[in-house]
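**Student:** sequence and predicted structure below; questions after.
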Amino acid sequence: MQRGRKLFGLIVTVSIAAIMTSACSNSGKSVEKNKAADSGAPLAPVTLTFFTHGNSIVLAETIESLVQKKFPHVTLKTIKDGKGTTIFDILNGGQTPDLISYSLGSLQDLRTLRLLGDLTPLIQKHRFDLGRLAPGVVDTVKSYSDKGEFLLMPFELNNNAIYYNKNIFDNFGVPYPKDGMTWEDMFNIAKKVTRTDNGVQYKGFQYNALNVVYKDQLAQGFVDPKTNKASINTDAWKQWLDVMTSFYKIDGNAQAGDEKVNFLKNQTVAMRTGPNYITELPAAMEAGLNVDFVSLPRFNGMSGSSSQMNAPFYVIPPSTPHKDTAFQVIAFLMSDEVQTIMARQGRIPIINSENVKKEYAKDLKGLDGKNLAAFFQDAIAKPVPTTAYDGQAKSIFTNAALVPVYQGKKDINTALREAEEQINKYIESEMKK
């Protein structure tokens, strides 16, 4: 963020210049293009600069190919986030993308750089049916704006499930986990499969820390939008920490190493949750992993498993002269056709289509007969009020509260108090900039 602040003046200048240029140079072009389209004449070639960031980078080539087939007149010039090609680098070089794919954890970057624009006029103009999206998506997206604007279009879900290693359960004669469990049920099962066998320490349950924080199953929020003060030192967060850190207090189940490596490669973890890496399972299964899935557990008192949405998304910067074309590309990528292609590759569809859901992971070898329905039981909860400071607040909560507590370095009350102080200091410093 410090880097973004230093570049902010230059970036804003570049953005304003782009807006002015596009306004002057394109005032008559859109009419001509519409006339060409109406007359059946070939559409004028359009090149869209497409910036992609996060896990969606791996989709770049697939998206380019799909768009080229659907829109022969459109060329995607893809820029992948990396060293020397961050969004800050691109803007500082005088270029503003026409279409951006980004991850939710870095949403504030785009907000700071003024790359977010309300998509509502484009949604209405192109008659895009928001009712096609999964329940909870629209309300969540609108919660990112004080005005209820539709600033971004999520393109896939990151629903969580419990992956479990059937071989470990079979080895120890322990029944498999089931759908619809509570975290307390999970704790009891984890104790039974945390064992040492032939010198190998098997761990009952591990998770990706930041991911479970982002899921925020108790829907408590991290910063009060009315006061811009941290709001984590509460009874609800104490309950959450007590439950989620209890697993690592099981003798032999202390967190050690990367849960992904331990589950996929070392195959010493009985159950795990976190980011969905189902696309990597076929290779692990060839190496002996016998995997299946059950739904993400819920907290006592919850009617089902529901979490805050954590989805990658598309945005169209306000300065692009190609808003309509960029939105048509987005609409196509949200179509049943493309969502089915992505679903078959292991991407959880963002649209509420049973037919598309049935295609989930069908192109991945070895997953026939698995409980893939478990991924669709992680519903989107009612969104909590958001602030510009949430991303960093979640990171501080993870590193200053969750991790120290499950490592046994701090008690829950101390961890929450100190994490809250860190968040407030961060907010104060940001407000002074």
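**Tutor:** In hand now; what should we look at?
**Student:** please make it C-alpha for all contacts and neighbour counts, starting now.
**Tutor:** OK.
**Student:** from Thr387, how far out is Ile427?
**Tutor:** 10 Å (CA to CA, to the nearest Å).
**Student:** spit out the residues that contact these two alike.
**Tutor:** Counting by CA atoms under 8 Å, 6 or more residues apart in numbering, the shared contacts of Ile427 and Thr387 are Asn228.
**Student:** mind listing what's buried in stretch 338-352?
**Tutor:** 338-351 (16 or more other CA atoms under 10 Å).
**Student:** brain fart, stretch 89-103
**Tutor:** For stretch 89-103, a neighbour-count test (16+ other CA under 10 Å) marks 89-92, 96-103 as buried.
**Student:** among those residues, which lie within strands?
**Tutor:** Counting by DSSP state E, the part of the buried residues of stretch 89-103 found in strands is 99-102.
**Student:** identify the farthest-apart pair in these.
**Tutor:** Distance extremes for these: the farthest pair is Leu99 and Tyr102 at 10.0 Å, using CA to CA.
**Student:** common neighbours of the two, please.
**Tutor:** Joint contacts of Leu99 and Tyr102 (CA under 8 Å, 6+ apart) are 314-315.
**Student:** circling back to that earlier point, among the buried residues of stretch 89-103, which pair sits farthest apart?
**Tutor:** The widest separation within those (CA to CA) is 20.6 Å, between Asn92 and Ser103.
**Student:** run through the helices of the stretch 151-300 of the chain in chain order.
**Tutor:** Using DSSP state H, counting those that start in this stretch, the helices assigned to the stretch 151-300 of the chain run over residues 166-172, 183-192, 209-215, 235-246, 259-264, 281-286.
**Student:** again but with the stretch 301-433 of the chain, I slipped
**Tutor:** 323-333, 336-344, 354-357, 390-397, 403-406, 412-431.
**Student:** how about these in a markdown table, adding distance to Ala44?
**Tutor:** Shown next, in a markdown table, are these (distance: least, CA to CA, whole Å):
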| stretch | distance to Ala44 |
| --- | --- |
| helix 323-333 | 11 |
| helix 336-344 | 24 |
| helix 354-357 | 33 |
| helix 390-397 | 41 |
| helix 403-406 | 55 |
| helix 412-431 | 45 |
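**Student:** next one for the comparison:
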Amino acid sequence: MEKGKQLGKWAAALVSVTLLAGVLSACSGGNDSSAEKRVLRIGVLYGSADNESYTRQQYTDTYEYTHKNIDIEIVSAIDYNDTRFETPDPNGVVKQPDPYEEMTKMLTGDNPVDVIIFGYDYLKRLTQDNMLKQLDPLIAQDKFDIADYVPTVIDGIKTAGDNNIYALTPSFSSSALYYNKSMFTEAGVDFPTDGMTWDQVFDLARLVSKGDGEERQFGLTMNRWGSDAYSDLMTYSAPLGLKKWDDKLEKMTVNEPGWQAVWEKIAGIYKDHISPTQEDMQAFYNKLNQPNGDGSYYYNPIGNDLFLNGRVAMTIGEYNYTNEIKTTMDNASKIKDFKPFEWDVVTPPTHAEAPGVGNVYLSDLMGINANAQNADDAWDFIKFTNSKEWAELKSRSMTELSARQEFIKPRDGLNFNIKAFTTLKPIPPQSVDLNKQYMENPRLYEAEQPAYNLFQEVLQGTKTVPEALAAWETEGNKILTDIKNNPTGSGVGIAKPGIRY
């Protein structure tokens, strides 16, 4: 989320909220300014005193505006400033605070928070550790209407809560497969459809790819800017839940059929230039940056966006990309050599082994601390921020989608398959908390480092996939042994910035 843009949207929302104050107040029990002041403590994972205004604008100002008897305190589990001014470790190995451990301190300390705002990755663990109050009885008691919630949101919440609801969220973000209708029509290929598998999308991508060198048109990118092949491999494999090492961190688990199938598939679309390699991207950049006749360089307002530049037929993008495309099309006449095109979206491709699972993000989950000192106001706050009235106001945002289906509609005259963003479920949490593993073992990233260079060797044809995975297994096992014997010492791996976990 782009913080600057989001602040502007919420500032505008606060101006308009005066028109809705009466309705919003009514939906959560009224505004008794004569009642005794009460404190509602709301916890967030990361923050600091100097950026508290952002948290308040994002979550709490409107509630306080309509509830004069409530004072809200914002509490951060991890304060940015605690590490901001520290001298870097000379060995480059810094043990960061464990986010979950810090959250539990905030929930169980002498003065615990009442509400916790957190991301989906922590929901399963918080419920298993009995840190959250179950919301189902409160929803039933107050007849709080959740019937029109997007199924993917409620299903995702229940999946992590043993089929119970322990948190709610007013919004969510997700991705869809964008496609250039013009490129498909020119190639005589049928448009993509909802519910396609990765294999089906790869087959379509091959059919619409054409040309050579600087003129090459590609079938698919995992994002509109293009990326390195190893990052795409990690994105592609995420829903499959494949593990790189065993739960005890004693041996690598990469030299197995599941990983081999993933490596073969992604290597294939790069070797065949269905997706652009780094060399393909460089050729595109070189052409884009050719000087004009007078030696000056033409400014391209859409930059290196492969999809908008008409160089890729399909790309995966989040919901707010629809706004970027509309803005570009509206200003097409101002962009040199730009050719407007028709576009639409379908559901992102999924794996046959993990049907219905994809890139859905529930980053603003709100739950009640099981140890809350003010559980009644905590529930009132959650009802308020998840109400239909608040959803209508929230739906003005162009960066996220409302969790209530009623308010999910294309804006500004756009006409596209918006349901594509509301179909898939979040990737289920793994049995072991990967974030915790990395926090407790600062050098663990070294066991993944060999994979990057080995995958490049596969792309270059100097190693087969089985040979590369066997080498990764061997190198990774040595690193795991070294980490066990020397958990905080200097590593034996070769650093590769930007690797995804």
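**Tutor:** Arrived safely, thanks for sending. Quick caveat, the model's predicted, so the values are computed rather than measured.
**Student:** how close are the two chains, by TM-score?
**Tutor:** After superposition, the two chains reach a TM-score (TM-score structural alignment, normalised by the length of structure 1) of 0.63; 377 aligned residues with a CA RMSD of 5.4 Å.
**Student:** so which of the helices of the stretch 301-433 of structure 1 comes closest to Asn300 of structure 1?
**Tutor:** Comparing the helices of the stretch 301-433 of structure 1 by CA to CA, helix 412-431 comes nearest, at 19.5 Å.
**Student:** what helices or strands is the closest one leaning on?
**Tutor:** Applying 3 or more CA pairs under 8 Å, 6 or more residues apart in numbering; DSSP states H and E, one finds that helix 412-431 of structure 1 makes contact with strand 229-230, helix 235-246, helix 390-397, helix 403-406.
**Student:** adding distance to His322 of structure 1 and mean neighbour count, write the ones you listed out as JSON lines.
**Tutor:** As requested, these are exported to JSON lines (distance: least, CA to CA, whole Å; neighbours: other CA atoms under 10 Å):
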{"stretch": "strand 229-230", "distance to His322 of structure 1": "39", "mean neighbour count": "20"}
{"stretch": "helix 235-246", "distance to His322 of structure 1": "45", "mean neighbour count": "17"}
{"stretch": "helix 390-397", "distance to His322 of structure 1": "30", "mean neighbour count": "21"}
{"stretch": "helix 403-406", "distance to His322 of structure 1": "45", "mean neighbour count": "20"}
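**Student:** what's the farthest-apart pair in the buried residues of stretch 338-352 of structure 1?
**Tutor:** Gln345 and Ile351 (15.5 Å).
**Student:** quick one: Asp378 of structure 1 and Ile348 of structure 1, what's the gap?
**Tutor:** The gap separating Asp378 of structure 1 from Ile348 of structure 1 is 11 Å, by CA to CA.
**Student:** try Ile79 of structure 1
**Tutor:** 24 Å.
**Student:** thinking again about what came up before, now the buried residues of stretch 89-103 of structure 1 in CSV, with distance to Ala23 of structure 1?
**Tutor:** Formatted as CSV, the buried residues of stretch 89-103 of structure 1 follow (distance: CA to CA, whole Å):
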residue, distance to Ala23 of structure 1
Asp89, 25
Ile90, 21
Leu91, 19
Asn92, 21
Thr96, 15
Pro97, 16
Asp98, 15
Leu99, 18
Ile100, 21
Ser101, 24
Tyr102, 26
Ser103, 30
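**Student:** please report the distance of Pro317 of structure 1 from Gln201 of structure 1.
**Tutor:** 51 Å.
**Student:** same question but for Val405 of structure 1, I mixed them up
**Tutor:** From Val405 of structure 1 to Gln201 of structure 1 the distance is 22 Å (CA to CA).
**Student:** show me what Met192 of structure 1 aligns to in structure 2.
**Tutor:** One thing to correct before we go on: residue 192 of structure 1 is Lys, not Met. Using TM-score structural alignment as the criterion, the counterpart of Lys192 of structure 1 in structure 2 is Leu207.
**Student:** quick one, what contacts the closest residue to that match other than its chain neighbours?
**Tutor:** Once flanking residues are discounted, Leu207 of structure 2 sits nearest to Val189: 7.0 Å by CA to CA, 6 or more residues apart in numbering. By CA under 8 Å, 6+ apart, the contact set of Val189 of structure 2 is 204, 207-208.
**Student:** and if you look at Thr193 of structure 2?
**Tutor:** So Thr193 of structure 2 contacts 346-347 (CA under 8 Å, 6+ apart).
**Student:** re earlier: between the contacts of Val189 of structure 2, which is closest to Tyr230 of structure 2?
**Tutor:** For these, the closest approach to Tyr230 of structure 2 (CA to CA) belongs to Leu204, at 21.8 Å.
**Student:** okay, now the closest one: neighbour count?
**Tutor:** With neighbours defined by other CA atoms under 10 Å, the count for Leu204 of structure 2 comes to 21.
**Student:** go on, Gln2 of structure 1?
**Tutor:** The number of residues packed near Gln2 of structure 1 is 9, by other CA under 10 Å.
**Student:** likewise for the one 4 residues further on?
**Tutor:** Neighbours of Lys6 of structure 1 under the rule other CA under 10 Å: 10.
**Student:** so what's it up against?
**Tutor:** Going by CA under 8 Å, 6+ apart, Lys6 of structure 1 touches no other residue.
**Student:** among the helices of the stretch 151-300 of structure 1, which is nearest Val14 of structure 1?
**Tutor:** Nearest to Val14 of structure 1, of the helices of the stretch 151-300 of structure 1 and by CA to CA, is helix 209-215 at 33.4 Å.
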